[in-house]
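*Asks:* Prediction below, plus the sequence it came from.
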Amino acid sequence: MSVFELSVDRAAGSGSYGVQVVRSPAGEAAADFDVDVEALLAQREPIQAALLASSAATRGRLTSVEKPVRDLGTELFAALFSSPGVAGRYQASLAMARDRGEALRVVLRVNPPELAALPWEAMFDAEAGGYLCRSEPLVRRVPVPGALTPLSVTAPLRILGIVSAPRGLAALDVDREREQLEAALRAPIGAGTVELTWAPAATWEAIQELLLTERWHVVHFIGHGDFDVDDAEGILALVGHDGRVNRVSAGSFADLLREARPTPRLVVLNSCASATSGAHDLFSGTAASLVRSGIRAVAAMQFAVTDRAAIAFSRAFYIALAHGRGVDEAVHSGRVGILGTAGHTLEWLTPVLYLRGDNAHLFSITAPLSAPAPAPALDEPVAREEPDPAGPPPGHCLRTIQGAPAGWWKRNLVLGGASVPFGPDGRVLATANGDKTLQLWDPATGRRAGHPLTGHTGRVWSAAFSPDGRLLASGSADTTVRLWDPATGQPIGQPLTGHTDWVRSVAFSPDGRLLASGSDDKTIRLWDPDTGQLIGVPLTGHTGRVAPAAFSPDGRLLASGGADRTVRLWDPATGQAIGLPLTGHTDWVRSIAFSPDGRLLASGSDDKTIRLWDPDTGLPAGQPLTGHTDWVWSVAFSPDGRVLASAGNDKTVRLWDPATGLPAGPNLTGHVYPVRSLAFSPDGQLLASLDVAHTIRIWAPVTPR
């Protein structure tokens, strides 16, 4: 790509400024210019109002809404390009780039901080009749010595999301902010090219732990920022120990990010639409500070932005980035994405990009490593270890299975268990994968049992075996449920359609006559697995995404949990809700499980606790089970009901005595990444756990103390 680079600084010996063409296909040039910076900065508030108004502007209102933006843009363009020397080099560079069939990357090095706060992205070329950044990628660059090479990344691109809402600042709807970014990334997450994980808290300590223990490529920050004029440095507002503001300088935040290995190459700063101080959240200054502190690239929203525009930008930006585009091209794609939200929107000028060095390609992204060749089928001879006659000690890891198919952390693992057995001996477990497939495994050998099951067109979120083991059901980001023959790996019938969003959970009734599916569309649907037909109408009541669903052992109850922080009970025969929602959790309910006798219901949550409920009364059964130091992703009862296992982001599997609520044994440690899924074998002699690094661990039997 051709580059046209301008350096802007104070002119020597005068109160004016100087612009210099330091690199272009057409040569160099220089000129001085004068601007009334205070008058231009005073236009930020009316520009902000114009941007938000433009998202709903009709054709008749467009001229009056756009006028302040175009007037400011014309003045900014004239400041840099009014001299014949600079303008001539620019026009010649454009022509040369067009002859080569290339875009012309326009690079600005704006050194005076008062000028850096101006929205140069609004520059309007009156002669050409268009905004510069609408036609060419526009980058704000911080020069550094030496060449910076792209980071080699095996997909997916891992994004750490941070929502900071300290007390005392404009309130943020944390759930809405999360849902907004997840909605923006739904397509690349479903395709397996992007992975998004939310920090459990926006404190210095929580972020540091995540940076030290996991690998991140991008940090996406949603919250408040400022620019300290006295110290000439940007500020980010994290959450302090007391829940109030912890003002962190951009330099300190860069030091924090360097705790990660490798350091994240990109930071995205997203001003929040719910904040009313957009004109003062000068993220452009913070972006420049972060890049000067060593971060390769920072994309920021220099004005408050509507939800629609933020979603459109993030979607197009991350899709472009995940497919190998330069970050400058990705920002340009984000602008084009915003254009599609409303016919006359001006919000495309809100994003600003700061780049350290010349290379806009931050990542060299390759597809996930191919899986090893399929293992022999289960009926073929395989080498097996001779068991110790005395049996392994409780909590002992019997086997580690490496290299489960590459995919996102939200995969689900299913091992034939009390309510969903696969054969009487529990010889098969299944993983639902981020590469749109399911895989069967032999837990005794750690080998694949046949080829991957293919057919879904999006990430597979969940899987469940029918009670007789003759069916395997799966739910996917493609919004469908599919049925499979585990013996042959072939799909059975057509996909079950009806959901309008990701299907996060599937569960068979104990008699196998019903299949339940829970979805991000906030509904549960019941299906006849023999015919694939929908039974009744969708079960509605949840006000957020439905994550887990489970039948009671006698099949008379169906439980569900979700993003609305509640557990709900249903009568599957009528589709009616039973009683009031079970409340007490303070964050997402990620997992639920009935005890084998049906007298207890366990739920695990992002609030780091497990709760036990009496499903007959809907009341809590004792106090919350505490011990996990991060989100609880999975809960499972042993077949005899004497042990409850839980797994979480803290990389541990924990064992509980459900009768007392006390630990039932030592924590099972060994995973080096967060653990997302658990299952007991039908005889209770095995416990399987799966972490985000695609490692399955098989543990020895455990019993309460």
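*Replies:* Nice, I can see it.

*Asks:* From now on I want contacts and neighbour counts done on CA atoms only, so please keep to that.
*Replies:* OK.

*Asks:* Could you list every helix and strand in contact with the top strand by length along the chain?
*Replies:* Across the chain, the longest stretch assigned as strand under DSSP state E is strand 2-10. Contact partners of strand 2-10 among helices and strands, from 3 or more Cα pairs under 8 Å, 6 or more residues apart in numbering; DSSP states H and E: strand 17-23, helix 84-99, strand 104-110.

*Asks:* how about these, which one is nearest Leu321?
*Replies:* The closest approach between Leu321 and any of those, judged by Cα to Cα, belongs to strand 104-110 at 16.6 Å.

*Asks:* Hey, what's the angle from the closest one to strand 2-10? Just curious.
*Replies:* Angle, strand 104-110 to strand 2-10, by axes from the mean of the first three to the mean of the last three Cα atoms, to 10 degrees: 20 degrees.

*Asks:* I'd say Val110 and Asp9 touch.
*Replies:* Yes - under the criterion of Cα atoms under 8 Å, Val110 makes contact with Asp9 at 6.5 Å.

*Asks:* ok, Arg335 touching Ile311?
*Replies:* No - in this structure, Arg335 is not within contact of Ile311 by Cα under 8 Å, at 11.3 Å.

*Asks:* neighbour count winner among these two?
*Replies:* Arg335 (26 against 23; other Cα atoms under 10 Å).

*Asks:* before we move on, what SS does that one have?
*Replies:* The three-state assignment at Arg335 reads helix, by DSSP: H, G, I helix; E, B strand; the rest coil.

*Asks:* count of neighbours near Cys397?
*Replies:* Other residues lying near Cys397 total 19 when counted by other Cα under 10 Å.

*Asks:* adding another structure so you can compare the two:
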Amino acid sequence: MREIIYQDFDLLILRASKEREYTAVVRMSGGGDPQADFSADDLQTQYQTSTGAIEDPASRAVKLEIDPENYSVSFGPPPLMETAKAFGSRLFETIFNEKMYIALRRSIDKANREGAYLRIRLDLSRVPELGSLPWEYLYDTKLNYFYAQFIKSPVVRYLSVDDPIEPLIVDQPLRVLVVVSQPSDAGSLDVEKEWINLKEAVKELEDNGQLELFRLESATIESLQQTLMESFQDRPFHVFHFIGHGAYDKRGDNGKLLFTDALGKARPISAERMANELRDSNFRLAVINACEGARTSVADSYTGTAQSLLKKAGIPAVLAMQFEITDTSAIAFARRFYGAIA
């Protein structure tokens, strides 16, 4: 498999001078540096299936609710295809006016000529109130194309951090520390099945000495501390992978992961605490396979679990989700992801 090289299309969204108005600016693209002005009203919309075939259309709708202090998106079950396309095209057309679209297509053409793909890097750090929107749905109706769906045009959320990213030098195997947490007093998840499927997905990589999975003996914060201390100098881990429950505490404006206590009951660990625990362990990647692991405050882009690991733990890349996903989707993701990076 040939090495994949990406060029970046940096899309920064800023608040404009008037309330509820914004400016999207392109930086360092191969097609110039245009911008697009838009308002919150341009994004305020609700879509549902046009056929009326389902009993409760709202349960499958993407709903954006806006008030002066809060922007929130709610999902029921995974949206139908026309719902995703309708909402994604609204987002896309709001941002990509004629000049922005030309810059995007020229950047893609330039990358292709130079043997690379184009990565759309979306910086919402200055507009956290827009962070809950599903920007990954960006849909180009002219091409019938979800950009985030394809390896040639991934959409990633980008947060600037103070610490420089050092080159990763890995002596195989790639070592993955896995925390599998199922507190007895929390909702049931198929975490054991996910662990088994993860092991099966990377079996060939483990057999070839390319990757090594290490499951934390117990999902307590004390066990994590002890394991990281013992491995720090001799055999450091490269990837932190959490399987379990996640949540966002609106009152505390902080993401949380549910570890367990000594009795097996839920022990919420704040995003800030997690960042402190992982700070000195030189992880290069974190995979947070938990609901709302990427959700953050409408006032601060760095309060979510994923964002705190980037900013405060110094981990260069974090994979997480804002909304619920099915166990089947989580298992399929793990299988494909580790097969690609190891």
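*Replies:* Yes, it's here. Because the structure is a prediction, the values reported are computed rather than measured.

*Asks:* overall similarity of the pair, as a TM-score.
*Replies:* Scored against TM-score structural alignment, normalised by the length of structure 2, the superposed chains reach a TM-score of 0.79; 296 aligned residues with a Cα RMSD of 2.3 Å.

*Asks:* Between the helices and strands packed on strand 2-10 of structure 1, which one is closest to Ile365 of structure 1.
*Replies:* Of all the helices and strands packed on strand 2-10 of structure 1, strand 104-110 sits nearest to Ile365 of structure 1, with 22.0 Å by Cα to Cα.

*Asks:* The closest one aligns to what range in structure 2?
*Replies:* Per the alignment by TM-score structural alignment, strand 104-110 of structure 1 matches residues 118-124 in structure 2.

*Asks:* Just the residues contacting that stretch, thanks.
*Replies:* Under the contact criterion Cα atoms under 8 Å, 6 or more residues apart in numbering, stretch 118-124 of structure 2 has outside partners 6-14, 107-108, 111, 130-131, 152-159, 301.

*Asks:* residues in structure 2 matched by stretch 519-538 of structure 1, start to end?
*Replies:* Counting by TM-score structural alignment, stretch 519-538 of structure 1 pairs with no residue of structure 2.

*Asks:* wouldn't Lys63 of structure 2 be in contact with Gln46 here?
*Replies:* Yes - when contacts are counted by Cα under 8 Å, Lys63 of structure 2 is listed as touching Gln46 (5.1 Å).

*Asks:* Would you mind telling me which of the two has more residues around it?
*Replies:* The neighbour count for Lys63 of structure 2 versus Gln46, taken as other Cα under 10 Å, is higher for Lys63 (20 against 14).

*Asks:* Which secondary structure element is home to Ala647 of structure 1?
*Replies:* Assigned by DSSP states H and E, Ala647 of structure 1 falls within strand 644-648.

*Asks:* cool, and Arg308 of structure 1?
*Replies:* Element membership for Arg308 of structure 1, per DSSP H and E: helix 307-322.

*Asks:* likewise Thr286 of structure 1?
*Replies:* Going by DSSP H and E, Thr286 of structure 1 is part of helix 283-292.

*Asks:* Over to Thr63 of structure 1?
*Replies:* If you go by DSSP H and E, Thr63 of structure 1 is part of helix 62-81.

*Asks:* Check Trp613 of structure 1 too.
*Replies:* Using DSSP H and E, Trp613 of structure 1 falls within strand 610-614.

*Asks:* Check which helices and strands that strand is in contact with.
*Replies:* strand 601-605, strand 619-620.

*Asks:* And the longest one, what does it pack against?
*Replies:* In this structure, strand 601-605 of structure 1 makes packing contacts with strand 589-594, strand 610-614, strand 632-637, judged by 3+ Cα pairs under 8 Å, 6+ apart.

*Asks:* The last one corresponds to what range in structure 2?
*Replies:* With the alignment judged by TM-score structural alignment, no segment of structure 2 is matched to strand 632-637 of structure 1.

*Asks:* Counting by contacts, list what that strand packs against.
*Replies:* If contacts are counted by 3+ Cα pairs under 8 Å, 6+ apart, strand 632-637 of structure 1 sits against strand 589-594, strand 601-605, strand 644-648, strand 675-680.

*Asks:* Make sure Arg70 of structure 1 is actually in contact with Phe124.
*Replies:* Yes - the pair formed by Arg70 of structure 1 and Phe124 meets the contact definition of Cα under 8 Å, at 6.4 Å.

*Asks:* and these two? which has more neighbours close in?
*Replies:* Using other Cα under 10 Å, the more surrounded residue of Arg70 of structure 1 and Phe124 is Phe124, with 24 against 21.

*Asks:* Tell me the residue in structure 2 aligned with the more buried one.
*Replies:* Under the alignment (TM-score structural alignment), Phe124 of structure 1 pairs with Tyr139 of structure 2.

*Asks:* which ones are touching its match?
*Replies:* By Cα under 8 Å, 6+ apart, the neighbours of Tyr139 of structure 2 are 85, 88-89, 91-92, 145-147.
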